[in-house]
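Undergrad: requesting a structural model of the entry that follows:
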Amino acid sequence: MSTPEVGQPIADTTAQATSETTVTLSELKGKNVVIYFYPKDNTPGCTTEGQNFRDLYAEFEAANTVIFGVSKDSMRTHENFKKKHEFPFELISDPEEAFCKHFDVIKLKKLYGKEYMGIERSTFLIDAEGILRNEWRKVKVKGHVDEVLEAVKAL
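TA: Predicted structure coming up:
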């Protein structure tokens, strides 16, 4: 499977999400889709990013856009994280990294001098026709969700 490229259609893939839902990209045609990948539930940056998407959710919805957060956390952890922070969107659980690898977000990271493979904070914007329109890699949380919303409104 090749890495998605801006301006190209996204290859179809399916993943399990919270609220006992299954997300299949091809079934989302007709809506814009924001998929944001984050390292771990209940960590400061990941919590802030989710809350920022939550706080602007109505504006994304008004722009015909659905949002999905993705990490390798378990479904149980995701359900608790979603409930605790009242996220109005679903979280995709990807412990096998299939969805992450589909978007090429598993990268070599360093923490306290140790190297490991983990999720690089990234966001993808897919238009209503299933075309990748924007990608943000190595995301810094501050101001990011506003930037994504502007890109959605520009579609």
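Undergrad: only C-alpha atoms for contact and neighbour calcs from this point on.
TA: OK.
Undergrad: skipping its backbone neighbours, what lies nearest residue 45 in space?
TA: Once flanking residues are discounted, residue 45 sits nearest to residue 141: 6.6 Å by C-alpha to C-alpha, 6 or more residues apart in numbering.
Undergrad: gap between the two ends of stretch 91-107?
TA: 21 Å (C-alpha to C-alpha, to the nearest Å).
Undergrad: against the centre of this structure, work out the most remote residue.
TA: residue 113 (27.4 Å; C-alpha atoms, centre = their mean).
Undergrad: re the thing from before, make sure the residue nearest to residue 45 is actually in contact with residue 48.
TA: Yes. Residue 141 lies in contact with residue 48 (C-alpha atoms under 8 Å); the separation is 7.4 Å.
Undergrad: okay, now residue 110: neighbour count?
TA: For residue 110, the neighbour count with other C-alpha atoms under 10 Å is 11.
Undergrad: starting at the chain centroid, how far to the longest helix along the chain?
TA: Ranked by residue count under DSSP state H, the longest helix found in the chain is helix 44-55. Relative to its chain's centre, helix 44-55 lies at 12 Å (C-alpha atoms, centre = their mean, to the nearest Å).
Undergrad: one more to line up against the first:
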Amino acid sequence: MITLGNAVPDFEASSTGDKTVNLSDYQGKYLIIYFYPKDNTPGCTQEGQSFRGNIEKFTALNAVIVGVSRDTVRVHEGFKCKQEFPFDLLSDADEKLCQLFDVIKMKNMYGKQVRGIERSTFLINPQGVLVHEWRKVKVKSHCEEVLQALHELTGN
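TA: Purely as a prediction, here's the structure:
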């Protein structure tokens, strides 16, 4: 598990676009990794749309966005295409990234306890250090919070 102020270990994940990505691929850029429970659900769709709607602002601040859930790459491809997301979605079916970032939690769903992803976002600086994290994210104003933190870090 990683902690604020420490380097994030390099990782590898399957991505949309028939790619395998590593943390080191993003060296020199800010990386926003947002974890969400499931493709094609209302909150997850709204969160992705918010990032999509602000992509130019993130790009201007030298930031790249990736979304992560336990869905397969095939399901991600459909979700990304349908929503016209200009960023990659990473598949974490084996939960390695979820464990690294400690986002798997017990949740109540229809009166039952289930393991699921707690909506969370992590901001990694161009040197690979975790500099900000948001847990138990509320979708409505979250994108603006991430942009604000990025503005503060970059001085722009």
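Undergrad: the first structure: strands as residue ranges?
TA: Applying DSSP state E to the first structure gives strands spanning 14-17, 21-24, 32-37, 65-71, 90-93, 106-111, 114-119, 122-126, 132-136.
Undergrad: can I get the ones you listed in TSV with distance to residue 82 of the first structure?
TA: Formatted as TSV, those follow (distance: least, C-alpha to C-alpha, whole Å):
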stretch	distance to residue 82 of the first structure
strand 14-17	11
strand 21-24	14
strand 32-37	14
strand 65-71	10
strand 90-93	7
strand 106-111	23
strand 114-119	19
strand 122-126	18
strand 132-136	23
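Undergrad: coming back round to it: how many other residues sit next to the residue nearest to residue 45 of the first structure?
TA: 15.
Undergrad: what does the residue farthest from the centre of the first structure align to in the second structure?
TA: Aligned by TM-score structural alignment, residue 113 of the first structure pairs with residue 111 of the second structure.
Undergrad: repeat that for residue 122 of the first structure.
TA: Counting by TM-score structural alignment, the partner of residue 122 of the first structure is residue 120.
Undergrad: relative to residue 16 of the second structure, how far out is the match of residue 113 of the first structure?
TA: From residue 111 of the second structure over to residue 16 of the second structure (counting by C-alpha to C-alpha), the distance is 34 Å.
Undergrad: returning to what we had before: need the contact list for the match of residue 122 of the first structure.
TA: Contacts for residue 120 of the second structure (C-alpha atoms under 8 Å, 6 or more residues apart in numbering) come out as 34-36, 103, 133-137.
Undergrad: residue 43 of the second structure matches what in the first structure?
TA: With TM-score structural alignment as the criterion, residue 43 of the second structure matches residue 45.
Undergrad: please work out how many residues are found near the aligned partner of residue 87 of the second structure in the first structure.
TA: Counting by TM-score structural alignment, residue 87 of the second structure corresponds to residue 89 in the first structure. The local packing of residue 89 of the first structure (other C-alpha under 10 Å) involves 18 other residues.
Undergrad: now do the one 5 residues further on
TA: Counted with other C-alpha under 10 Å, the burial measure for residue 94 of the first structure works out to 19 neighbours.
Undergrad: name the residues that touch stretch 145-155 of the first structure?
TA: 32, 49, 52-53, 59-60, 63, 65, 125, 127, 134.
Undergrad: could you redo the last one with a cut-off of 10 Å?
TA: Applying C-alpha atoms under 10 Å, 6 or more residues apart in numbering, the contact partners of stretch 145-155 of the first structure are 32-34, 36, 49-57, 59-60, 62-65, 123-128, 133-136, 144.
Undergrad: where in the second structure does stretch 10-24 of the first structure fall?
TA: Going by TM-score structural alignment: stretch 10-24 of the first structure matches residues 8-22.
Undergrad: that older thread, against residue 64 of the first structure, how distant is the residue nearest to residue 45 of the first structure?
TA: In terms of C-alpha to C-alpha, residue 141 of the first structure sits 23 Å off from residue 64 of the first structure.
Undergrad: same check, this time on residue 54 of the first structure
TA: In terms of C-alpha to C-alpha, residue 54 of the first structure sits 15 Å off from residue 64 of the first structure.
Undergrad: when the two are compared, which one has more neighbours?
TA: Neighbour count, other C-alpha under 10 Å: between residue 54 of the first structure and residue 64, residue 54 has more, with 19 against 16.
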